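S.K.: Based on what follows, work out the 3D shape:
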Amino acid sequence: DETHREPRSFLNVHLQADKPCPRCGNPISEVKANQRITNFFRFCQPGGLLKGMR
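M.R.: I've put the predicted structure just below:
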């Protein structure tokens, strides 16, 4: 059984806080909680990570 491998685009912003988003150019956002870091596109990521953070 061969493992299915595709590029994981969701890792493109990992540890890239404050660098420009490749889609819209706005800074990549970062949230820290319980010693974990999450990076996300605040302005163009669908669904929003946290309500009211835009």
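S.K.: hey, let's count contacts and neighbours off CA atoms from now on
M.R.: Will do.
S.K.: now Ala33: how far from Asn39?
M.R.: 12 Å (CA to CA, to the nearest Å).
S.K.: quick one, which of these two is more surrounded?
M.R.: Just comparing Ala33 and Asn39: by other CA atoms under 10 Å the higher neighbour count belongs to Asn39, 20 against 7.
S.K.: For the more buried one, identify the helix or strand it belongs to.
M.R.: Element membership of Asn39, judged by DSSP states H and E, is strand 36-40.
S.K.: Same question for that strand: list its buried residues.
M.R.: 39-40 (16 or more other CA atoms under 10 Å).
S.K.: Which secondary structure elements does it sit against?
M.R.: Counting contacts by 3 or more CA pairs under 8 Å, 6 or more residues apart in numbering; DSSP states H and E, strand 36-40 packs against strand 29-33.
S.K.: this one as well, want them side by side:
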Amino acid sequence: MPLYMTFVSGLYPLRLLRVDENGQLLRDENGFCIRCKPGESGEIVRVYTTNTLPQI
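M.R.: Here you go, the predicted model:
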């Protein structure tokens, strides 16, 4: 994960999530998406919360 993602995630609710070879999000045993570790490739997604929904 690039260093700038650390700073950007504080300003924007973005997450870098792991994907498989088909581009499907990988999930843990509880069904939650798995965040990428440093150096891994993944897919950037925006996290919507009750605080951000009125803005869209």
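S.K.: Let me see the TM-score of these two.
M.R.: The TM-score (TM-score structural alignment, normalised by the length of the first structure) is 0.28; 29 aligned residues with a CA RMSD of 3.6 Å.
S.K.: helix, strand or coil for Ile44 of the second structure?
M.R.: Following DSSP: H, G, I helix; E, B strand; the rest coil, we place Ile44 of the second structure in the strand state.
S.K.: Quick check: it touching Leu16?
M.R.: Yes - proximity of Ile44 of the second structure to Leu16 meets the contact threshold set by CA atoms under 8 Å, at 4.5 Å.
S.K.: okay, the two: which has more neighbours?
M.R.: Leu16 (21 against 14).
S.K.: secondary structure element for the more buried one?
M.R.: Per DSSP H and E: strand 14-17 holds Leu16 of the second structure.
S.K.: What residues sit buried inside that strand?
M.R.: Neighbour counts over strand 14-17 of the second structure (16+ other CA under 10 Å) mark 14-17 as buried.
S.K.: I'd like those residues laid out as a markdown table, including distance to Val8 of the second structure.
M.R.: As requested, the buried residues of strand 14-17 of the second structure are exported to a markdown table (distance: CA to CA, whole Å):
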| residue | distance to Val8 of the second structure |
| --- | --- |
| Leu14 | 8 |
| Arg15 | 10 |
| Leu16 | 11 |
| Leu17 | 15 |
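S.K.: and the two most separated of those residues?
M.R.: Leu14 and Leu17 (9.6 Å; CA to CA).
S.K.: which neighbours do these two share?
M.R.: 44-45 (CA atoms under 8 Å, 6 or more residues apart in numbering).
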